[in-house]
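Chemist: Give me a 3D structure for the following:
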Amino acid sequence: MKAARYSAVVLSAILAFTAAGCASAPSTKNIPAVASIDFGLFEGPWYEIARIPIPIAGDWVGTTDTYIRRADGDWNVLYEGWKGGFDGKKGSLGQRLRAVDPVIQGEMEAKPFPFVWMPYRIVYWNAEDETMLITSGTMNYLWVMARAPLLDSAVYDRLTAEADRLGFDIALLETVPQRPAGGL
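Modeler: Modelled structure (predicted):
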């Protein structure tokens, strides 16, 4: 019973924050999602390099998204990190991801809770340096992701320049502390 009540409170908070964000922030609808993604490269762990802060898991460090392909073609996404610092408690959140448009592979939806599907849009993909930019339905959400936990400053600058070009307020981005590869 306690777990169900906690889940209901968390779900209510997410829906309230999402509704508030949707009401106050411009839509990302005019930003094209990536048409083609190498799903072999997409699968597996990605490090969260920077993000526009959100209330849920906002103080987590060393965060990763691990994408696991399901038999039905959807994805399970496991978000993990340490609460408050690397010496904090490890936390995790799970969600389901599905394609919305088979022609535009970066146009997806995430399901963090039952009956709740939210836009999940890959708006930049670079297979060479294994980086991507992910957003949701509004400009309040942006995640800079990479296969490596630490990026060369030139690569990071290129990613933030791309985010700026797409219309995101890059002054809102906060970098996420990460350990070097193998330091987990």
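Chemist: Going by C-alpha atoms from here, please, whenever you check contacts or count neighbours.
Modeler: Fine.
Chemist: now the strands for the chain?
Modeler: With DSSP state E, the ranges of strands along the chain come out as 44-51, 60-69, 75-83, 90-99, 107-113, 116-126, 131-135, 142-146, 174-175.
Chemist: most tightly surrounded among those?
Modeler: strand 142-146 (a mean of 24; mean count of other CA atoms under 10 Å).
Chemist: Just the residues contacting that strand, thanks.
Modeler: By CA atoms under 8 Å, 6 or more residues apart in numbering, the residues outside strand 142-146 that reach it are 46-52, 130-136, 159, 168, 173.
Chemist: Also stretch 2-15?
Modeler: Residues from elsewhere that reach stretch 2-15 (CA under 8 Å, 6+ apart): 56, 113.
Chemist: can you pull the buried residues of it?
Modeler: Judged by neighbour count (16 or more other CA atoms under 10 Å), stretch 2-15 contains these buried residues: 11, 14.
Chemist: how far does it sit from the chain's center?
Modeler: Its chain's C-alpha centre and that of stretch 2-15 lie 21 Å apart, by CA atoms, centre = their mean, to the nearest Å.
Chemist: swap in stretch 146-154?
Modeler: For stretch 146-154, the distance to the chain centre is 16 Å (CA atoms, centre = their mean).
Chemist: repeat for stretch 34-41
Modeler: Mean-position distance between stretch 34-41 and its chain equals 16 Å (CA atoms, centre = their mean).
Chemist: Proceed likewise with the subsequent sequence, for comparison:
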Amino acid sequence: MQIITAPSIRWLLVAIVVLTAAGCALLFSGRGDRPPLETAAPVELERYLGEWYVIANIPYFAERGNVASRAVYRRRDDGRLDDLYFYRDDFGAEEESMEGVARVVEGSGNARWKVRFFWPFTFDYVILAVDTDYRHVAVGHPSREYAWIMAREPRIDDAVYQRLLDVFARNGYSPEALQKVPQFPAQVGRPGFQSPDD
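Modeler: All right, here's what the predicted structure looks like:
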């Protein structure tokens, strides 16, 4: 018998809230009038897999206020991908994690995924841009309500960061909606960074 822990209940509620909000956003945001997101296809999946630090995102319930967050993508025996999310509530807290599973959408050049953290809910993961060295990436969602800038290292050059913000702007996002995620204690409270208390 599987024991449901308090963190599991928390993330189940998170998934329901986020996916309900995403569904409403898609239903009521006039998505049919918007052009589809431009993708980075083709994406070389083997080069893309591995660890990515979350440099910035549009804060939402599941990730708002997290610090030192990162994602790890790896192949599974069944052909799908593990989507592992690691984070801390603050720099003095122990690392926590969520485990999801992703599948690449056929015909998308590996740039569109369907990700599930809690059955039966899935959400779209769209790779908008990845540099030739696979060091920096911009990931979006068709609703334009969710966005991530990630990098292989926990720091990112300001010029690279701005280029990735420009990718979001070209895709109909408000770049100012993205906020940086502290990866180091000294970043907490600095302008543009999310606070663990949020």
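Chemist: Give the aligned range of stretch 42-52 of the second structure in the first structure.
Modeler: The alignment of stretch 42-52 of the second structure onto the first structure (TM-score structural alignment) covers residues 36-46.
Chemist: just stretch 61-73 of the second structure next, same as before
Modeler: Using TM-score structural alignment, stretch 61-73 of the second structure lines up with residues 55-67 of the first structure.
Chemist: Apart from its chain neighbours, what residue comes closest to the residue minimising distance to the centre of the first structure?
Modeler: Closest to where the C-alpha atoms of the first structure average out (CA atoms, centre = their mean) is residue 143, at 5.0 Å. Sequence neighbours aside, residue 51 is the residue nearest to residue 143 of the first structure in space, at 4.5 Å (criterion: CA to CA, 6 or more residues apart in numbering).
Chemist: give me every residue that touches that neighbour.
Modeler: Applying CA under 8 Å, 6+ apart, we find residue 51 of the first structure in contact with 141-144, 173-176.
Chemist: quick one: which of those residues is nearest to residue 61 of the first structure?
Modeler: Using CA to CA, the shortest approach to residue 61 of the first structure within those belongs to residue 176, at 5.8 Å.
Chemist: What residue in the second structure is paired with the closest one?
Modeler: Counting by TM-score structural alignment, residue 176 of the first structure corresponds to residue 181 in the second structure.
Chemist: list the contacts for that match?
Modeler: Counting by CA under 8 Å, 6+ apart, residue 181 of the second structure touches 54-57, 65-69, 193-194.
Chemist: mind checking how far it is from residue 12 of the second structure?
Modeler: Using CA to CA, to the nearest Å, residue 181 of the second structure is found at 23 Å from residue 12 of the second structure.
Chemist: Quick one: the residues in the first structure that stretch 109-117 of the second structure pairs up with.
Modeler: Aligning stretch 109-117 of the second structure against the first structure (TM-score structural alignment) gives residues 104-112.
Chemist: What does residue 94 of the first structure correspond to in the second structure?
Modeler: Counting by TM-score structural alignment, residue 94 of the first structure corresponds to residue 99 in the second structure.
Chemist: Check whether that match really touches residue 84, as I assumed.
Modeler: Yes: shown here, residue 99 of the second structure and residue 84 form a contact pair, counting by CA atoms under 8 Å, at 4.7 Å.
Chemist: give me the number of residues near the counterpart of residue 146 of the second structure in the first structure?
Modeler: By TM-score structural alignment, residue 146 of the second structure lines up with residue 141 in the first structure. As a burial measure, residue 141 of the first structure scores 20 neighbours (other CA atoms under 10 Å).
Chemist: so who does residue 141 of the first structure touch?
Modeler: Going by CA under 8 Å, 6+ apart, residue 141 of the first structure touches 51-54, 135.
Chemist: returning to what we had before: closest to residue 38 of the first structure out of the strands of the first structure?
Modeler: Closest to residue 38 of the first structure of the strands of the first structure, according to CA to CA: strand 116-126, at 9.3 Å.
Chemist: Let me know the angle separating that closest one from strand 90-99.
Modeler: Between the axes of strand 116-126 of the first structure and strand 90-99, defined by axes from the mean of the first three to the mean of the last three CA atoms, to 10 degrees, the angle is 90 degrees.
Chemist: From the contact counts, what lies against strand 116-126 of the first structure?
Modeler: Counting contacts by 3 or more CA pairs under 8 Å, 6 or more residues apart in numbering; DSSP states H and E, strand 116-126 of the first structure packs against strand 107-113, strand 131-135.
Chemist: quick one: what's aligned to residue 127 of the first structure in the second structure?
Modeler: In the second structure, residue 127 of the first structure lands on residue 132 (TM-score structural alignment).
Chemist: I'd like to know how far its match sits from residue 182 of the second structure.
Modeler: In terms of CA to CA, residue 132 of the second structure sits 26 Å off from residue 182 of the second structure.
Chemist: okay, the two: which has more neighbours?
Modeler: Applying other CA under 10 Å to residue 132 of the second structure and residue 182 shows that residue 182 carries more neighbours, namely 28 against 9.
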